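Student: quick one, fold the following:
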Amino acid sequence: MTTMLHLGLGSFHRAHQAVYLHQLRESGDQRWALAGGNIRPDMQDTIDALIAQGGAYTLETVTPHNERSYTRITAIQTVVPFDPELCGLVRIGADADTRIISFTVTEAGYYLDAKYQLDQNFADLRADLAAVKSGEPVSTIYGALCVILRARMQANAGPVTLLNCDNLRHNGERSRGGLLQFIELLGDSALLAWVQANTTSPNAMVDRITPRPTPEVRARVLATTGVDDAAALMGESFIQWVIEDNFIAGRPEWEKVGVEMVTSVQAYEEAKIRLLNATHSCIAWAGTLVGYTYIHEGTLDPVIRQLAYDYVTDDTIPVLLPCPINLEKYRDVVLDRFGNPAIADTNQRVAMDAFSKIPAMIAPTIRDRLARGETIHSVSMLPALFLAYLQRWHAGQIPYTYQDQAMDPAAAHAICESVDPVAAYCANTVLWGPLANDERLVQAMRTAFERVKLFVKNHQS
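Tutor: The predicted structure follows:
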């Protein structure tokens, strides 16, 4: 049996990639199976449950009309317990029968700056460079891949595809660039040459809303199926996977179960990142500011929905045309998906990691508009919402823990303490890169920030 090894057995992987392979196996094609585990000691309860259940778990699927269905997913044949040396993952990754190594990482987990170069200011990245050299445990995706690929090279196990399953734009190219830079910094010329010759890194676009599992999901699964599943999870009915067909060592016939295998994913990923991901964050920040807990609450609020609609319609769609996708229809489908109360997706989950999301998902539209000499009236509302959100965080008034791997807390507090927070915000190079201090950005943000303050005031009155 041929193996696809996945690093990061989180909810999204189990509601997305594993589902496609499960469907292929259910159709009778059982040539491929999943193995997986985590590179950090997190989600231990879920990993323990998956091990106890032989990798199987129940997926609850919910339509926008609150229709629920339940599927036992059995594609993960091997669950690897966590160990600091990643021995189990290295053993499978170095096996000749493993032909794909896939991974799900947040945008911030690639440690790339605005020019997509490795940013060595991150302590985790510096620590992993030292750890790989000394044989100590690693914690980043680059460290894990280096350890696995070095073992594979030494075992002469043959070529392998490195497959991204996350929201980083041009994710195959950019994660590959980060990995090759990491290996160069290690000074391992043999590994560098081997990776360049024996791996490919397809770009891919993934999409399915998958909230963090709650006890209620487990209770519904038990009531409906009779199975008490500690690894149960829930996802929306919409699912999409678009992959550049660039596999060096073979792949499953995913196209038989609805995966779109293409020569270029660029149009799909731009539409998804700008129309879906950025809109998602807009609704999460706005919803938090006015006291909502869930994404659907903000989406069904007519003022917040209009903010999201205007961002897409006024400023984003025009810079993406011409496009093979019907962007107006895509926009409307996205808003309908976000308005699904049955998903109960939280603002906390979606609001996180703004210091990597703004440069990846929002700043490109601002750059495109300014390059065309056009206004940024609607798109500037999104970073203005986050500035208001950041000020709440600074004051300790966010009703949940805000997580942001790319944020320097001291720099964020300094923005909020500045005599001119808007100017300080627009000067932050992590957020804005070459746009930092651009007077057109500053002026648009001043106007947008006043609009945000009025929006919050009107909701409170």
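
Student: going forward, measure contacts between C-alpha atoms and count neighbours the same way
Tutor: OK.

Student: hang on, isn't Tyr400 packed against Gln348?
Tutor: Yes - Tyr400 lies in contact with Gln348 (C-alpha atoms under 8 Å); the separation is 6.7 Å.

Student: look at the two and report which has more neighbours.
Tutor: Using other C-alpha atoms under 10 Å as the criterion, Tyr400 and Gln348 rank with Gln348 on top: 19 against 13.

Student: contacting residues for that one?
Tutor: Ala284, Thr293, Tyr400, Thr401, Tyr402 (C-alpha atoms under 8 Å, 6 or more residues apart in numbering).

Student: now those residues as CSV including distance to Thr316?
Tutor: Shown next, in CSV, are the contacts of Gln348 (distance: C-alpha to C-alpha, whole Å):
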residue, distance to Thr316
Ala284, 19
Thr293, 27
Tyr400, 30
Thr401, 30
Tyr402, 27
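
Student: what subset of the residues you listed is buried?
Tutor: Those of the contacts of Gln348 that meet the buried threshold are Ala284, Thr293, by 16 or more other C-alpha atoms under 10 Å.

Student: one more, for comparison:
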Amino acid sequence: MVQLHLGLGSFHRAHQAVYLQQLIDLGDTRWSISGANLRPDMADVLAALQSQGGAYTLETVTPEGVYSYQRIASIREVLPYQKDLAAVIARGADAATRIISFTVTEAGYYLDAKDKLDRTFSDLANDIERASNGVAGETIYGALCAILRARRAADAGPVTLLNCDNLRHNGDRFRKGLLEFIGLIGDAALLAWIEVHTSCPNAMVDRITPRPPPELRERVRQATGRDDLAPVTGESFIQWVIEDRFIAGRPAWEHVGAQLVDSVQPYEEAKIRLLNATHSCIAWAGTLIGLQFIHEGTHTPAIRKMAYDYVTDDVIPVLGSPGAPNPVDLPAYRDVVLDRFGNPAIRDTNQRVAMDGFSKIPGFIVPTIRERLARNESIDSVAMLPALFLAFLQRWHKGEVPYTYQDQSMDPVVAHAICEAADPVAAFCADRPLWGPLAGDARLVDAMRRATARVQDFVATATSA
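Tutor: The predicted structure is shown next:
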């Protein structure tokens, strides 16, 4: 049986492929992975994987600096990129394929604050037109539309569509987007088939996986004797929590450490707010004072205090309140997260983590602000995160960010206008895509003004030392 995975980047190869490899190592060889990309990027990596039969080396390192190396061979097929996605569609339409999984950035779902498709994005609008004409697209919706059309035509049976990314409630929200997409192209028969023949479990994934540095290949060669053309590196920590709603079977991942649960929500909220938001906080703050790596910021006392206070003062009280008991030990998780971020061997860059702020603010940070305000409680600690991003954005506006900033959800015209406004804090807080119903809220604006002053003091102190 086959799991088709869309997105053969480092994260999938350091995470889901590892779980299946561990299962294979236990003697369960019933499943394999077929991998592909939907866009013509990573051509060198795909070629390298193809030349190695899909196998590669995973390097992991503990916070204490202990390195380990593992050969991963669970990806048995690497599909070539083709603009018409012919090979991907054929694999997805094969009855042996029981799971189609994918790793997409938050912005890659093109969802607005109400979880409706935002058709102002040209990629999405183009894919709607392509799909209406029976042509495969480049977005996750356009690709899966073509795959599922072919699967229905082949009578290949049901299939699970599995998100492997950081979008909150990812399975439910992706399903809404997919069904809306199919509705927009007017394919009623496909819509009815998807309703009956697919499931979309919510899932939470976690492992810090930086871009492979140039020296990784030599480290792997020295440690293993293999000249690996496509190695990946990551931290030793790994976690995968999945709702057990698979319509066509699944690997026995629970035998190798994955958590199969009824609801992923408490794990997801803890991870997104304690880990993902904190990660962004450290990346934005570190960039502002000239640091390159996440571990450098984590070991900077002022930055670590911002991250610690954000979680302790504002996140733990709303996630761990008496009325909402949490299966996650939140204070312990906070401390583990900061230890992981401080791992100097990972060398995760601020550039990688700082990206996509215009989707991370509403996705990772606004829920805590909204819940604190609903309880008439202070948001001074959590307000530091968007204040850091605003300061970061102002640097970007001036061309002073020392790397290329990537943000799929950002409208550069809007971003520049915020920075050029007479009152950038008010303009930033008035942006509805960022804040939703909180846009313009006086309590938000006041907290952001205080936080902005603290950010300015932090930068001035750090850069004058």
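
Student: in structure 2, which of the contacts of Gln348 of structure 1 still touch?
Tutor: Mapped onto structure 2 and checked by both residues aligned by TM-score structural alignment, their matches' C-alpha atoms under 8 Å, these keep the contacts Ala284, Thr293, Tyr400, Thr401, Tyr402.

Student: and the fourth one, what's its match in structure 2?
Tutor: So that's Thr401 of structure 1. The alignment partner of Thr401 of structure 1 in structure 2, by TM-score structural alignment, is Thr404.

Student: OK, contacts around its match?
Tutor: So Thr404 of structure 2 contacts Gln351 (C-alpha under 8 Å, 6+ apart).

Student: contact partners for Thr293 of structure 1?
Tutor: Counting by C-alpha under 8 Å, 6+ apart, Thr293 of structure 1 makes contact with Gly287, Thr346, Asn347, Gln348.

Student: quick one: the strands in the stretch 151-300 of structure 2?
Tutor: Assigned strands in the stretch 151-300 of structure 2, in chain order: 159-163, 198-199, 203-206, 232-235, 239-243, 259-261 (criterion: DSSP state E, counting those that start in this stretch).

Student: quick one: those as CSV, columns for distance to Leu38 of structure 2 and mean neighbour count too.
Tutor: Formatted as CSV, the strands of the stretch 151-300 of structure 2 follow (distance: least, C-alpha to C-alpha, whole Å; neighbours: other C-alpha atoms under 10 Å):
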stretch, distance to Leu38 of structure 2, mean neighbour count
strand 159-163, 15, 25
strand 198-199, 21, 20
strand 203-206, 21, 25
strand 232-235, 20, 25
strand 239-243, 24, 20
strand 259-261, 28, 17
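
Student: indicate which one of these is closest to Gly9 of structure 2.
Tutor: strand 232-235 (9.3 Å; C-alpha to C-alpha).

Student: list the helices and strands that closest one packs on?
Tutor: Counting contacts by 3 or more C-alpha pairs under 8 Å, 6 or more residues apart in numbering; DSSP states H and E, strand 232-235 of structure 2 packs against helix 10-14, strand 56-61.

Student: got the contacts of Thr293 of structure 1 as a markdown table, with secondary structure and distance to Val257 of structure 1 columns?
Tutor: Listed next are these as a markdown table, based on DSSP: H, G, I helix; E, B strand; the rest coil; distance: C-alpha to C-alpha, whole Å:
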| residue | secondary structure | distance to Val257 of structure 1 |
| --- | --- | --- |
| Gly287 | helix | 36 |
| Thr346 | strand | 30 |
| Asn347 | helix | 32 |
| Gln348 | helix | 33 |
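
Student: would a markdown table of these with distance to Ile304 of structure 1 be doable?
Tutor: As requested, the contacts of Thr293 of structure 1 are arranged in a markdown table below (distance: C-alpha to C-alpha, whole Å):
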| residue | distance to Ile304 of structure 1 |
| --- | --- |
| Gly287 | 8 |
| Thr346 | 16 |
| Asn347 | 13 |
| Gln348 | 17 |
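
Student: can you tell me which of those are buried?
Tutor: Among the contacts of Thr293 of structure 1, those classed as buried by 16+ other C-alpha under 10 Å are Gly287, Thr346, Asn347, Gln348.
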